[in-house]
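K.L.:
Sequence first, then the predicted structure:
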Amino acid sequence: MKIRRILSRLLFLLGIIGVIDTLLLFLYNGGINLGTILPGILGGLLILCGFGKAFLQKSMPSGKARQWILKTRRGVIALSLIGLISFLVVEGAIISNSQPDQVVEVDYLIILGAGLNGEQLSWTLRERMQKGLDYLERFSNVKVVLSGGQGPGENISEAEGMRRYLVEQGISDERILMEDQSTSTMENFRFSKEILVQQQDYRDSERVAIITNDFHLFRSKILARRNGLIPVGIPSPTPWYLVPNVYLREYFAVVKSLILDW
């Protein structure tokens, strides 16, 4: 009973943390999206479960109705444990793969898009572009594929926004290849691979550098390999106040990609 009481209080505390996380994200202009509101939703459910358990203990019916409620509760607990185990395994893989691979010179670099505000790079995309610029300046023979289509609130494609940034920083247009049709990470790599195979000096056996955010690197490598690429990961940093938000959201994105993105 003592262990159950500790576990119940821990879940209740996690629920409060989830709600606070969502409120902080709103205060820091995290935007309204699944990653922003999901911690609050899950936190609210955990808090309700804590109150719900106390309510059931006081008003639990007798006989068959009581047995049905207890069986349902055991089923919910079992599913929750399975979900928790999968969450820990996937998050462990996301975190362990967020570190950069050994930096080596390759023939091609792919930078994944991350949103524009009209025609201006988002903070996240600017961080990725700075990483890309550093790499391109270090290795002057590398060509870059800029991958990202045009989405809501964007006046141009993400690829075009990235191209303008690099050209303004002194990178020659001759080193830039644009992929401006993708709307997802899977399409980023599928369409980028189509561009790469059209290059005379590209070989399937060579490594390709990939720049994206640290939390996104694990899934990006998986999808890159599914499209026949050999990835070298170069992560860009994520703001501290978005870390709980994006790592939680990435868990669901990884599960979705493992099942659907082929």
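P.N.:
Right, received. Where do you want to start? Computed from a prediction, not measured in an experiment: that's the story for all the values here.

K.L.:
going forward, measure contacts between C-alpha atoms and count neighbours the same way
P.N.:
OK.

K.L.:
Gly15: what's its closest spatial neighbour, skipping adjacent residues?
P.N.:
Excluding its sequence neighbours, the residue lying closest to Gly15 (Cα to Cα, 6 or more residues apart in numbering) is Gly43, at 3.4 Å.

K.L.:
Take this one as well and set it beside the first:
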Amino acid sequence: MKKFSLFCGLLMIPVFIVSIIHIQIIKTANHTPPANIPYLIVLGAKVNGEEMSLSLLNRAKTALSYLEDNPNTKVIVSGGKGKGENVTEAEALRRFFVENHINENRILVEDRSTSTYENLKFTKELYDIEEAVIVSNDFHLYRATTFADKVGIKGFPLAAETPKVVKATLFIREYAAVLKMKLVGT
């Protein structure tokens, strides 16, 4: 009986940690950013050839809505080129915004990054911005805004829907990524 109690007690530790992380993720995703923030950063996600993944498309559509409501906001499209991608994530996003009538003068590009941290770090280095709306899928915004703070950008989260077909997998992966961030910093 003592071993069973010890086992149950030890099992509660990871459940507690995941619960805390989940609460932080949900709280961050439920924020609504203020209007008229000068910059909006769309974090990159998978591109299949030249087509945006559903996750990236959801980010783009969410960002487009903010840009239409805030005509003085500039958008920074972010993301390099990974395996299976014929164009950078930033280029796929840039094309989407141009096709949806966002003036090219409002579109800034960061196309070297290969991670969330690099998206924000390279954006800060290129454009020296102080604050921005950060658009990503709901599961990802807590980590993204934490990294934004780390590189000196005050980030206002704007959540795009996560596709249901990958939601459970991405949340589980994100719990591990947040834990890694807490332990090693990136």
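P.N.:
Sure, I can see it. All values derive from a computational prediction rather than experimental measurement.

K.L.:
how deep is the nearest residue to Leu116 of the first structure once chain neighbours are set aside tucked in, by neighbour count?
P.N.:
Once flanking residues are discounted, Leu116 of the first structure sits nearest to Ser122: 5.1 Å by Cα to Cα, 6+ apart. A total of 16 residues lie near Ser122 of the first structure under the criterion other Cα atoms under 10 Å.

K.L.:
Tell me the residue in the second structure aligned with Ser122 of the first structure.
P.N.:
With TM-score structural alignment defining the correspondence, Ser122 of the first structure maps onto Ser53 in the second structure.

K.L.:
and if you look at Ser96 of the first structure?
P.N.:
Across the two structures, Ser96 of the first structure finds its equivalent in Lys27 of the second structure, going by TM-score structural alignment.

K.L.:
Now do the contacts for the residue nearest to Leu116 of the first structure.
P.N.:
When the contact criterion is Cα atoms under 8 Å, 6 or more residues apart in numbering, the partners of Ser122 of the first structure are Ala114, Gly115, Leu116.

K.L.:
Just give me the match in the second structure for Met186 of the first structure.
P.N.:
Aligned by TM-score structural alignment, Met186 of the first structure pairs with Tyr117 of the second structure.

K.L.:
quick one: what helix or strand has that match in it?
P.N.:
Taking DSSP states H and E as the criterion, Tyr117 of the second structure maps to helix 116-127.

K.L.:
Quick one: average offset of that helix versus the first structure, please.
P.N.:
After superposition onto the first structure, the mean distance of helix 116-127 of the second structure to its aligned counterpart is 0.8 Å, using mean Cα distance after the TM-score superposition for the first structure.

K.L.:
Show me what that helix is packed up against.
P.N.:
Helices and strands touching helix 116-127 of the second structure, by 3 or more Cα pairs under 8 Å, 6 or more residues apart in numbering; DSSP states H and E, are strand 74-78, strand 107-110, helix 141-151.

K.L.:
which residue in the second structure lines up with Tyr135 of the first structure?
P.N.:
Aligned against the second structure - with TM-score structural alignment as the criterion - Tyr135 of the first structure pairs with Tyr66.

K.L.:
Over to Leu112 of the first structure?
P.N.:
Using TM-score structural alignment, Leu112 of the first structure sits opposite Leu43 in the second structure.

K.L.:
Okay, angle between the longest helix seen in the second structure and helix 141-151 too, please.
P.N.:
Across the second structure, the longest stretch assigned as helix under DSSP state H is helix 2-29. Using axes from the mean of the first three to the mean of the last three Cα atoms, to 10 degrees, the inter-axis angle of helix 2-29 of the second structure relative to helix 141-151 is 70 degrees.

K.L.:
Now do helix 2-29 of the second structure: which elements does it pack against?
P.N.:
Other helices and strands packing on helix 2-29 of the second structure, by 3+ Cα pairs under 8 Å, 6+ apart, are helix 141-151, strand 154-160, helix 164-184.
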